Every structure is written in C-alpha cells, then in structure tokens.
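Q: Structure here, sequence nowhere to be found:
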C-alpha cells in the first residue's frame, strides 16, 4: 500500500512539480548550468530523485517541510545514492524560493570541486 502511495506521489510530482522544483529546473535544464546535463525526476534504484547528473555524479534534492520529519528515511536514501557513486546535495524549498542565486552559487562550487570520472585503463586511450 505504501509503495502505491509513493508511486502515485511520484507521478504527480513529474506532471506538476512544486514551485521550488520548477524554479530549480529552469536554472538546470538543457545543460545550461555550468555545462552539466541534469535529468529531472530520475529513477536511481528504488528512488526517484529531484535532479541528477552523471558527470559529475551528483544528485540535487529540494526538500519540503515534510523532510524535517523524515530524517532517517532521507539519511538511508542518501546513503544508498552515495553507495551508487553519487554525491547528494540538499536544499530546502525556502532556500530555493528566497535565495535561488545563493543556491546556484553554492551548487556551482560543488560542481567545480566534483571529482573527475575514473577512466578505465582498458578504455579508448589504452595502448
């Protein structure tokens, strides 16, 4: 039953994002933010994250008021995503709505200091 509720909520968020998510998406979409390609509402394992990029491996979550009551679930979720190689960055709805420029400046710093992807020794450049 709980999974059905989560799936219905996720579908609703895809078609009608919250205003903070909409504002953030307008700043991130189409690789216009620091040349990073973000995807919105990306499925990673059992979770749907707000925004994710593969290079760098980064998840950006916009947390509403309900997240204050769900710290254990959020910690478990972040731990899983980090085990998949993602760095998880969280901002609140309030931060996005009142200081989007500051949020984007912080995120630009995170992107600039993200570790470079590890290339396979047997990749294209191998001799």
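A: Arrived safely. Nothing here was measured: the structure is a model prediction, and the numbers come from that model. Numbers count the residues shown, from 1 in each chain.
Q: Could you use CA atoms for every contact and neighbour count after this?
A: Noted.
Q: so residue 61 is in which element?
A: strand 58-63 (DSSP states H and E).
Q: Which strands and helices lie in contact with that strand?
A: strand 47-53, strand 87-92, helix 93-98 (3 or more Cα pairs under 8 Å, 6 or more residues apart in numbering; DSSP states H and E).
Q: List the buried residues in the first one.
A: Right, the one you point to is strand 47-53. For strand 47-53, burial by neighbour count (16 or more other Cα atoms under 10 Å) applies to 48-53.
Q: for comparison:
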C-alpha cells in the first residue's frame, strides 16, 4: 500500500478485518507464498476497486463473491491490465482443491482464454 491515500489504507484495513468464511479459508492457502510460491495480498486497491486477493507479479486478481455478483459487469472493465478470476463463496467452502488448481493453472499460464461458466468467470488481461 506504499504511497496510498490514508482513506484508501483505512478502507483496505476495514475490508481485511471483515473477511467472510470463504475469503478467510482461501487466504490461509494463498498467504506466505503457499500457492506455488506466488505472493498474494488482500484487499489491494486497483483504481476505484479493492481486489479480494491480488498477485502483483502476475497481475492477477482473485475475487470471492456470493451470487449477488452473478451478473457483475465490473469483471470485464476492471482489468486495467489485470486478469480477473471470480469464484463463488460456496465453491471455495466446498471445493477448495478445485479452486486452488484453477488459480495455479492461471498462474502457470495454462488457462489463458476467457471463461464465463456458472461456477467460474475468468477474464484475462487485455494487453495493448
């Protein structure tokens, strides 16, 4: 959060303290470079949004949401050079190994095409 505005820092801290069960469960797997050595951070501001999890090196945002975001248009425009993958809370809680396998596939460059399925949305970064 180097160089960020105090309000942004306060908002990110507030979001980190109010993680839901799914975010908490996934964070335990992503923190401390536990997922194939990739460094993830929580509640990172990107433009006007806060990414649930982000890997700066790979420019990958991982979002964990409930069904209220099923028709979210933000995923596609949120990119700004970042790839965005969205999982549902229920999938993180009930099928964590599959979620982790998908994140690893993205990190390894094995999943590069856009995916819009019921249980997964992946928007690769738009490169100019």
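A: Okay, I see it. Everything numeric in this text was worked out from a predicted model, so none of it was measured.
Q: TM-score of the superposed pair?
A: Here the TM-score for the pair of chains, by TM-score structural alignment, normalised by the length of the first structure, is 0.72; 102 aligned residues with a Cα RMSD of 2.1 Å.
Q: before we move on, the earlier item: which one of the buried residues of strand 47-53 of the first structure is nearest to residue 65 of the first structure?
A: Taking Cα to Cα as the measure, residue 65 of the first structure lies nearest residue 50 of the buried residues of strand 47-53 of the first structure, at 15.3 Å.
Q: Identify the residues contacting the closest one.
A: Applying Cα atoms under 8 Å, 6 or more residues apart in numbering, we find residue 50 of the first structure in contact with 21, 40-42, 59-62.
Q: one more time with 6 Å, if that's ok
A: 40-41, 61 (Cα atoms under 6 Å, 6 or more residues apart in numbering).
Q: What's the separation between it and residue 105 of the first structure?
A: 18 Å (Cα to Cα, to the nearest Å).
Q: before we move on, the earlier item: now neighbour count too, for the contacts of residue 50 of the first structure, in a markdown table please.
A: Below are the contacts of residue 50 of the first structure laid out as a markdown table (neighbours: other Cα atoms under 10 Å):
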| residue | neighbour count |
| --- | --- |
| 40 | 20 |
| 41 | 18 |
| 61 | 19 |
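Q: With respect to residue 113 of the first structure, which of these is nearest?
A: Among those, and counting by Cα to Cα, the member closest to residue 113 of the first structure is residue 61, at 18.4 Å.
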